[in-house]
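*Asks:* Sequence first, predicted model second:
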Amino acid sequence: MPQVVLFEPQIPPNTGNVARTCAACGCALHLIEPLGFRIDDRHLRRAGLDYWPLVDLHPHRSWAGFQELRGTRPGRLLAFSSHGRLPYHQFRFEPDDWLLFGRETDGLPAQQLRGADAVLTIPMARRVIEGGQPGVRSLNLSVAVGIALFEVLRQLGLLDRFDPPPAEGSAESPSR
């Protein structure tokens, strides 16, 4: 199963949303410190709702500590960056891949990009706005993780293992 890695995330709701996505997909979440918040932050907990007990969470005190653990496990380190040249949907994922995402404000540092087995990007329109200012530079962290993770699961044929939602009006369907 692929694993999601957040390098020094800074915004609690983003990390909470990523944690919820990982819980829904059955994927481990690795958080590399320093974090821009405390793990018990109420905004982090709120974004993850009551799914935190379902999250396979692995905090790491440093990049070196994360790399030490990763060295004991199989899989490629795949960095996602707006500076990548290879679109994620043209890449062939493998079950043991580690999906690495950077800080919300400035992405992944050069050291992490150089150490990755591949640097992938999520294509988007980068229109220039009035006055020559750049348009959209990047996607929200939790959106980027969701896009990438579901493509990995789709390619690996793992989406079929998830239960379909209950039929509308069934006993299992949530009441409105």
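*Replies:* It's in.

*Asks:* contacts and neighbour counts: CA atoms only from here.
*Replies:* OK.

*Asks:* Could you double-check that residue 113 lies in contact with residue 77?
*Replies:* No. At 9.7 Å, residue 113 does not count as touching residue 77 under the criterion of C-alpha atoms under 8 Å.

*Asks:* Would you work out how far apart the start and end of stretch 28-44 are?
*Replies:* 17 Å (C-alpha to C-alpha, to the nearest Å).

*Asks:* From the rest of the structure, what touches that stretch?
*Replies:* Stretch 28-44 is contacted by residues 2-16, 19, 22, 55-63, 66 when judged by C-alpha atoms under 8 Å, 6 or more residues apart in numbering.

*Asks:* which stretches of the chain form strands?
*Replies:* Remark: strands assigned in the chain by DSSP state E are 3-7, 28-32, 56-60, 77-80, 86-87, 98-101, 118-121.

*Asks:* Measure how the second one sits relative to strand 3-7, angle-wise.
*Replies:* For strand 28-32 against strand 3-7, the angle between stretch directions is 20 degrees (axes from the mean of the first three to the mean of the last three C-alpha atoms, to 10 degrees).

*Asks:* and here's the other structure:
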Amino acid sequence: MSIHVVLYEPEIPANTGNIARTCAGTHSHLHLIHPLGFSTDDRMLKRAGCDYWPSVKVEHHDSFDALYSRYPEGAFYFIETIGEKNVYDFDYSDPDQDYFFVFGKETTGLPGELTARFEEHCFRIPQTDLVRSLNLSNTAAIVVYEALRQQAFAPIQIKKTVD
């Protein structure tokens, strides 16, 4: 069982960098659906201080359907401000299941045809109406850690410090 964070055509490199750090720190997989609004070449990553990037399990995909066909047994969930259910309404504790959490572009979210296709698996993060949405990297961290909490944080190996 694994947790997978899927970024649909991300536009802001800092958000993707923060999410990649969360993935590295939680043994989660990162999937980037193209086109990207930035470069992930080594020079750009080093410049952004992403020294943890080699620890991230990252896959690139040309489309959502390419990702979906590669992981037909995966449980896909779509995070969008329009979801009727919230992140806490779902069970992510099955030890044999791969969970894919799909996040949309920072400016426009997920395409309507995608959320309509998977309407039963769309959810939102509870929030007030004072903001349009939460920051993408914060939202990804909330979702990943809720799934980990339900799994008793099993994928995380805690390093012990030496006194």
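*Replies:* Thanks, I have the structure now. Note that this is a predicted model, so its numbers are computed, not measured.

*Asks:* burial measure for residue 37 of the second structure, as a count.
*Replies:* For residue 37 of the second structure, the count of nearby residues is 12 (other C-alpha atoms under 10 Å).

*Asks:* how many other residues sit next to residue 77 of the first structure?
*Replies:* Neighbour number of residue 77 of the first structure under other C-alpha under 10 Å is 21.

*Asks:* now residue 41 of the first structure
*Replies:* The number of residues packed near residue 41 of the first structure is 12, by other C-alpha under 10 Å.

*Asks:* for the first structure, which residue is closest to the average position?
*Replies:* Central residue of the first structure (C-alpha atoms, centre = their mean): residue 145, 3.2 Å from the mean position.

*Asks:* Look up how far residue 76 of the second structure lies from residue 42 of the second structure.
*Replies:* Distance of residue 42 of the second structure to residue 76 of the second structure, given as C-alpha to C-alpha: 30 Å.

*Asks:* do the same with residue 51 of the second structure
*Replies:* 29 Å.

*Asks:* What of residue 60 of the second structure?
*Replies:* Distance from residue 60 of the second structure to residue 76 of the second structure, by C-alpha to C-alpha: 17 Å.

*Asks:* Out of the contacts of stretch 28-44 of the first structure, which end up buried?
*Replies:* The neighbour count (16 or more other C-alpha atoms under 10 Å) marks 2-16, 19, 22, 55, 57, 59-60, 66 as buried among the contacts of stretch 28-44 of the first structure.

*Asks:* I figured the residue nearest to the centre of the first structure was touching residue 17, is that so?
*Replies:* No. Using C-alpha under 8 Å, residue 145 of the first structure and residue 17 do not qualify as a contacting pair, with a distance of 9.5 Å.

*Asks:* so who does the residue mapped onto residue 89 of the first structure from the second structure touch?
*Replies:* Residue 89 of the first structure maps onto residue 88 in the second structure, with residues paired by TM-score structural alignment. Counting by C-alpha under 8 Å, 6+ apart, residue 88 of the second structure touches residue 146.
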